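no FASTA, just this:
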């Protein structure tokens, strides 16, 4: 057994099963609400471009909307710093309550905004402000929820439980695409443009209130409480607790999150636009095939998490990275052929690869950091990567195709990123059997104490 100089580590604290079920339910539903509010903007890009920007140049309007999409991501590093530090200082649960309220307010705000025709340039300015609120709050959701679940879960099922709740960040993309499809076909183009599009944003408020109610009824993470108590004990005894370096964890999280974010926001934030404008696929077919692919990705989340519990995080992550290098470009080419079935097959290949990747990724970046700076370290790194790579994915993909004339240019970009990520994480430690209470999370214990090892 690996021991620290002060003795073996204590086992991860656990809550009763009933408490764990409430935590999983609250985190899953909270992630769904949070990310529905965030992604509905992307699925409404066409109507937002038409109503909030001048009509003279439709292409420019679309680019401006995607630029607004990216602006939301510019707030994520700031949100990551604020919510990350708060999560480690005042607790995971309190931060998760704050972020869901902020996201609901930003989303409802978009649904209530006047259009360009009514107030001119003030309309896109207000749209960007609401998008910034969304981006700021979104920074605290995924890492906060994943850490909350992981710190409640038994060690042998951390990957499965975390991947299950994490998958609910993808389901909103499915619901949003189908909901927009339902609104556009059910109301008709004229009614949808007049006021129907607002429905998709306005329901974000009530959903946030439901999430708020659920999250206010769960207990704080037992691992966080144990680390907090250990710190207080050590400070009272004037003990200096050893500090491990988190620099390597930060670099590895940045790299893993770069690939994760680029894939997620390509398939959920850009793919429908790519299929309709680049591949000339009817919008209904683009939305349908994208929704099916994302549903498959959700099930692969769970499989990836469960497999990472059984075989380790590294085999799943590295297999998915290798598959990206080999298969992503052919899959992207298939999706762009302009036929419904080729679009579906191409997206399914991407969804399976990254569903497995996300299933192992979500828990890995939590396990890399000690409890005392887990949320801040993982959240700041995660959100920087998601800003640089995820936030620019739709805009950069549109620009690459326009600049090169090559429809699969975004696929080439993804392959290059995957190769770089593989190089950066080749020495990734295996964390599936690790104790979430790292050596620098605890007060000294006697050498004869029973416990788990890292």
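Looks like it arrived, so ask away. What you see is a predicted model, and the numbers here were worked out from it, not measured in a lab. Numbering: from 1, shown residues only.

please count neighbours and contacts with C-alpha atoms only from this point.
Will do.

who's in contact with stretch 385-399?
By Cα atoms under 8 Å, 6 or more residues apart in numbering, the residues outside stretch 385-399 that reach it are 63, 66-67, 69-74, 76-77, 254-255, 257-259, 261-266, 269-270, 274, 409-410.

quick one, what contacts the residue sitting nearest the centre point of the chain?
Closest residue to the average C-alpha location of the chain: residue 142 at 5.2 Å, with Cα atoms, centre = their mean. For residue 142, the contacting residues are 31, 166, 169, by Cα under 8 Å, 6+ apart.

again with residue 96
By Cα under 8 Å, 6+ apart, the neighbours of residue 96 are 140, 141, 144, 145, 215.

show me the one in those residues that has more neighbours than the rest.
The most crowded member of the contacts of residue 96 is residue 140, carrying 33 neighbours; neighbours defined as other Cα atoms under 10 Å.

next up, a structure to set beside the first:
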């Protein structure tokens, strides 16, 4: 298990698994070549990526929490989503460039493979870099002091089940919001809202949506460390309340207001990301502070993975339910 392996080895494994999943998708056979086996293989490869992502945040969050000083834990915690969003922004940038330089037919035929191939290279480069990292001093000292553990990790995690429930609850809100504003809304605009416009041109309009999304991601990145520093000054709880109340106030009006307009999409993403960044900046550090050092990675990772699997991927379906009952536009397609 990851806490037995240590933070460093866990982060090496997650980077390698993410790269392997992306590489396998880049060379995936088409349905015309292998039939029903093609989507089955794709699901398996996406599962590898999902497992890597599920292990990445807890391991990186534990590493950052143990490397930070007591008075700057929030600022350091924000780095998790800063660099995660930088990676996502490179993906959006690549998509915008491909949409402008390659025809839609070529993009659907082979161009999309370039993105996964470059993603695999980036993951393998991160894996090699992490091999040069040192284990955190706190973790090393505790392992040396404890020697052979007297209690299994699973028993220790079971004793912390109350904390696990708290982690699931904290994760649900941020996960739904993060996926909605960073992924689902952009995809919905490209797939549904854009084609409803009479003047819609697939290549140019898709590119415009991606450039607006990239600008919103940059805004999100710049806001994260600010909220992290604020949390070091006024505490984690006030920042979390600001994020929670702010998101609750603006989400329904923004979802009802957004339409095929690129301008409205940009305004929506900038406002929503402001409050999402408040929660995301302190989220990794907040979770790791709830769990003892020895079981920190697995103690955060298991409930985090459960919450993301149940509520992250189902965010479009939740929005569909809201559209049916509240009259908001449906994001499931």
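Structure's in. What do you need? Here the structure is a predicted model, which is why all the values come from computation and not from measurement.

one step back: what lines up against the residue nearest to the centre of the first structure once you look at the second structure?
When the second structure is aligned by TM-score structural alignment, residue 142 of the first structure is paired with residue 57.

quick check: what element follows whatever helix or strand its match lives in along the chain?
Using DSSP states H and E, the element containing residue 57 of the second structure is helix 37-67. Using DSSP H and E, the next helix or strand after helix 37-67 of the second structure towards the C-terminus is helix 73-101.

what about the helix or strand following that following helix, distance to the chain center?
Counting by DSSP H and E, the next helix or strand C-terminal to helix 73-101 of the second structure is helix 104-106. Distance of helix 104-106 of the second structure from its chain centroid, counting by Cα atoms, centre = their mean, to the nearest Å, is 28 Å.

for stretch 322-333 of the second structure, same thing?
With Cα atoms, centre = their mean, you get 23 Å for stretch 322-333 of the second structure.

before we move on, what about stretch 206-222 of the second structure?
Counting by Cα atoms, centre = their mean, stretch 206-222 of the second structure is centred 16 Å from the centre of its parent chain.

cool, stretch 286-303 of the first structure as well?
Here the centre of stretch 286-303 of the first structure is set off from its chain's centre by 15 Å, with Cα atoms, centre = their mean.

quick check: buried residues in it?
Within stretch 286-303 of the first structure, the residues scored as buried using 16 or more other Cα atoms under 10 Å are 286-291, 293-303.

what's the answer for stretch 41-50 of the second structure, then?
Buried, per 16+ other Cα under 10 Å, within stretch 41-50 of the second structure: 42, 45, 46, 48, 49, 50.

which non-adjacent residue is nearest the counterpart of the first one in the first structure?
Under the alignment (TM-score structural alignment), residue 42 of the second structure maps onto residue 127 of the first structure. Of all residues not flanking residue 127 of the first structure in the chain, residue 110 sits nearest, at 6.2 Å (Cα to Cα, 6 or more residues apart in numbering).

how many residues are close by that neighbour?
22.

so it makes contact with residue 129?
No: taking Cα atoms under 8 Å as the definition, residue 110 of the first structure is not a contact partner of residue 129, at 9.2 Å.

what's the helix or strand for the counterpart of the residue nearest to residue 127 of the first structure in the second structure?
Matched by TM-score structural alignment, residue 110 of the first structure corresponds to residue 25 in the second structure. Assigned by DSSP H and E, residue 25 of the second structure belongs to helix 7-26.

what's the mean distance for that helix versus the first structure?
Taken over the aligned residues, the distance from helix 7-26 of the second structure to the first structure averages 0.8 Å (mean Cα distance after the TM-score superposition for the first structure).

list the helices and strands the helix or strand immediately after that helix in the chain packs on?
Once the chain leaves helix 7-26 of the second structure, the next helix or strand it forms, by DSSP H and E, is helix 31-34. Using 3 or more Cα pairs under 8 Å, 6 or more residues apart in numbering; DSSP states H and E as the contact test, the elements touching helix 31-34 of the second structure are helix 37-67.

from the chain's centre, how far out does the helix it packs on sit?
10 Å.

got a list of what residue 329 of the second structure touches?
255, 256, 320, 323.
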